[in-house]
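Asker: I'll drop the sequence and a predicted model, then ask my questions.
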Amino acid sequence: MIDFRLDEEYEDLRNTVRDFARSEVAPVIGEFYEREEFPYEIVARMGEMGLFGLPFPEDYGGMGGDYFALCLALEELARVDSSVAITLEAGVSLGAMPIYRFGTEEQKREWLPALCEGRALGAFGLTEPGGGSDASATRTTATLDNGEWVVNGSKSFITNSGTDITRLITVTAVTGQKPDGGKEISAIIVPSGTSGLTVQPKYSKVGWNASDTHGLTFDDCRVPEGNLLGERGRGYAQFLSILDEGRVAIAALSVGLAQGCVDECLRYVKEREAFGRKIGEYQSIQFKIADMELRTHTARLAYYQAAAKMLRGERFKKEAAIAKLAASNAAMDNARDATQIFGGYGFMNEYPVGRFYRDAKILEIGEGTSEVQRMLIARELGVAG
């Protein structure tokens, strides 16, 4: 029997996060967004609720849930605001998850409790100024010297890297050469405040303006040899597996934004009048909203399936790419249609759809562009090398 209803525990979580997003995030986040200010109070409340610890065992300070629980929370947050949602997504999937997946027991005990409780944030430094989607083009280096890694290089567009509660950045760096002549890329934990690590001024961004994003430079930045995360030379492969999971999370976030566009439009078309009628009475508006709901519903099913395969331990690379591609497209298309329905008001920052429009585009770029997703799908189908 096929049953798409959520278990009671998932449903309770979704309702709890939905209430939080509507009552505590929605009334104030617009002001943070316009000031380009990180919402520390909201993040602290999310930590108190256990959202940063959702997919981690209780032994490490987590909630004992799973990755799908995180996805449900991300969807509900993004229905109201994507800056808050991406702070959670990056903090969990890019900050804490690599420690949990690949760290030693000592590293897990040292870092995970604070990350799970939201008292600290972690970041992952992969992208470089000349790298973009080609992560194998890493130029940052790390060499061993008297029991320490000496890191030199730079990273770009790193989420959660410069907040007052950022505690670590996991960095991919070239640590040698493989037997085939290729780069040996490893992952190394660099604690915040380490000498030689410089957090560049925050970016001036089109969207996600209440989230934290910086470039990083490393100038003879020294950390203990024991800060190697996982196996030496496996840093790139480790991160690819983290990206597969992260794409399901970004798909959930994208679905939330798409659904938020539907929510706002449903309210607006019942109030706004044109030519003596509520605009929701016009078939052109009805069809546009129907298409928005169609995209959202389809994208949600896609990320549900990808998450289900992930939790069963099955290969889910293709499904993750499909979900990310479908959901980011839905978010972008819905944001454009919602702005059109709102007309001139949709172009004003005081209305959520204007913020949604600014936030949607990055979903087609971050954690693998739409072109990369198509490439991955083709590879999984066996029609690409």
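Answerer: Yep, that arrived.
Asker: C-alpha only now, for contacts and for neighbours.
Answerer: Noted.
Asker: So which residue is dead centre in the protein?
Answerer: residue 89 (3.9 Å; Cα atoms, centre = their mean).
Asker: Comparison target, given below:
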Amino acid sequence: MTTSQVGDDDFQDILAQTRSFVRSAVVPREQEIMDADAIPDDIREAAKAMGLFGYAIPQEWGGLGLDLTQDVELAMELGYTSLSLRSMFGTNNGIAGQVLVAFGTDEQKETWLERIASGEVVASFALTEPGAGSDPAGLRTKATRTGDGWIINGEKRFITNAPLADLFVVFARTRPADADGTGIAVFLVPADADGVQVGAKDRKMGQEGAWTADVHFTDVCVPDSALVGGSEDVGYRAAMTSLARGRVHIAALSVGAAQRALDESVAYAATATQGGSAIGDFQLVQAMIADQQTGVMAGRALVRDAARAWVSGEDRRIAPSVAKLFCTEMVGKVADLAVQIHGGTGYMRDVPVERIYRDVRLLRLYEGTSEIQRLIIGRGLVKRAQR
């Protein structure tokens, strides 16, 4: 069983500081972030100073050392504002950083983890490809062994933080899947390596300020020391483990966004009037708010339960998918209701619920679509019964 490295009193301080930072420093500047499609430098530097680039990295490597039960509490606070804030340091703590924490060699950890935790290095998780998204088994990026290293060729798509990245955690096929394993390895590729080319910044529906782009690898040479874990068959397991952990985190982020949409809805319903009455006095509006509140509370309880099951080792496969499926679908419904409660006002670009509505749509797609989560849950339960 993994135990937390941070005592409860210390964690409550971290949580309170994060909540204050989100609500006093970031929420008032959401419009600025949206208009500029960028996180202001002073907010980035403040996040670094607070340790947010390494909150889930162990303390021995300079991080705060939060376990997943604490991570989700923080994520529920971070979800309360523009999701691009969390995206800025999400890959360092999550899918990219956790590959190194769980599977890296001592040398790899020493080389990279402290700089990732401090925010000096931005790490990007390069898994998704034009023909391989939620299921990494379809990977086409190839790594070919040379005398003293590897040559990587391939294309990655929708890679978060790619335009800002210093390090790519790159998944590549070293051979076809066989009886010995999947043939998928993972490599640490510096962004300034010859042959690495980052494409134009993607133009997305929402999440302004969270930058994604395609990344092309053309005859990129890396030494043997770049092979994570020193093994060709670590890649698939590293991807699956990091993604499963990340799914609980994304579920928590969804709860935070849903709470914000609910709070905006209640505040609007209490003050906006129709025919001389506050719209919150109308029972059909109250019913929508009740559905929002029910979703938020159910999601919060589910996230906490899934995080506990992860930390104890009781369930690291089905529970993360259940939490991600329910909470990302839930926040979509809550955001939709928020726009409905606001009426025509909710469709206007400068109103928070309009941004939330667009921001949260992505949550059902990345780190495994809702459809993939249903397959993991259903297949997992049937296999468990067959055993």
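Answerer: Sure, I can see it. Everything numeric here is computed off the predicted structure, so don't read it as measured data.
Asker: how big is the offset of the helix or strand where the residue nearest to the centre of structure 1 lies relative to structure 2?
Answerer: Using DSSP states H and E, residue 89 of structure 1 falls within helix 82-89. Once fitted to structure 2, helix 82-89 of structure 1 is off its aligned match by 2.0 Å on average (mean Cα distance after the TM-score superposition for structure 1).
Asker: now that helix: how far from the chain's centre is it?
Answerer: Chain-centre distance of helix 82-89 of structure 1: 6 Å, with Cα atoms, centre = their mean, to the nearest Å.
Asker: buried sites along that helix?
Answerer: Residues of helix 82-89 of structure 1 classed as buried by neighbour count (16 or more other Cα atoms under 10 Å): 82, 83, 84, 85, 86, 87, 88, 89.
Asker: Quick check: the residue nearest to the centre of structure 1 touching residue 249?
Answerer: Yes: under the contact definition of Cα atoms under 8 Å, residue 89 of structure 1 touches residue 249, with a separation of 6.8 Å.
Asker: Now list whatever residues contact both of those two.
Answerer: By the contact definition Cα atoms under 8 Å, 6 or more residues apart in numbering, residue 89 of structure 1 and residue 249 are jointly contacted by residue 74.
Asker: Can you tell me how far the spatially closest residue to residue 300 of structure 1 that is not a sequence neighbour is from residue 286 of structure 1?
Answerer: Once flanking residues are discounted, residue 300 of structure 1 sits nearest to residue 255: 6.1 Å by Cα to Cα, 6 or more residues apart in numbering. Per Cα to Cα, to the nearest Å, residue 255 of structure 1 is found 20 Å from residue 286 of structure 1.
Asker: More neighbours: these two, which one.
Answerer: Shown here are residue 255 of structure 1 and residue 286; by other Cα atoms under 10 Å, residue 255 has more neighbours (37 against 15).
Asker: Can you say which helix or strand has that one in it?
Answerer: Judged by DSSP H and E, residue 255 of structure 1 forms part of helix 235-269.
Asker: so how much does that helix differ from structure 2 once superposed?
Answerer: Helix 235-269 of structure 1 sits 0.8 Å off on average (mean Cα distance after the TM-score superposition for structure 1).
Asker: by how many degrees do that helix and helix 82-89 diverge?
Answerer: Put simply, helix 235-269 of structure 1 runs at 150 degrees to helix 82-89, going by axes from the mean of the first three to the mean of the last three Cα atoms, to 10 degrees.
Asker: would you turn the buried residues of helix 82-89 of structure 1 into TSV with distance to residue 107 of structure 1?
Answerer: Converted to TSV, the buried residues of helix 82-89 of structure 1 look like this (distance: Cα to Cα, whole Å):
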residue	distance to residue 107 of structure 1
82	30
83	29
84	27
85	26
86	24
87	22
88	21
89	21
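Asker: How about the secondary structure of residue 383 of structure 1?
Answerer: When classified by DSSP: H, G, I helix; E, B strand; the rest coil, residue 383 of structure 1 comes out as coil.
Asker: Near it, how many residues? Count them for me, please.
Answerer: Neighbour tally, residue 383 of structure 1, other Cα under 10 Å: 9.
Asker: how about the strands of structure 1, start to end?
Answerer: 121-125, 141-145, 148-159, 166-177, 183-191, 197-199, 213-224, 228-229, 273-274, 277-278 (DSSP state E).
Asker: Relative to residue 105 of structure 1, which of those strands is closest?
Answerer: strand 228-229 (11.1 Å; Cα to Cα).
Asker: Which residues does the closest one contact?
Answerer: 99, 102, 103, 104, 170, 186, 187, 188, 189, 235.
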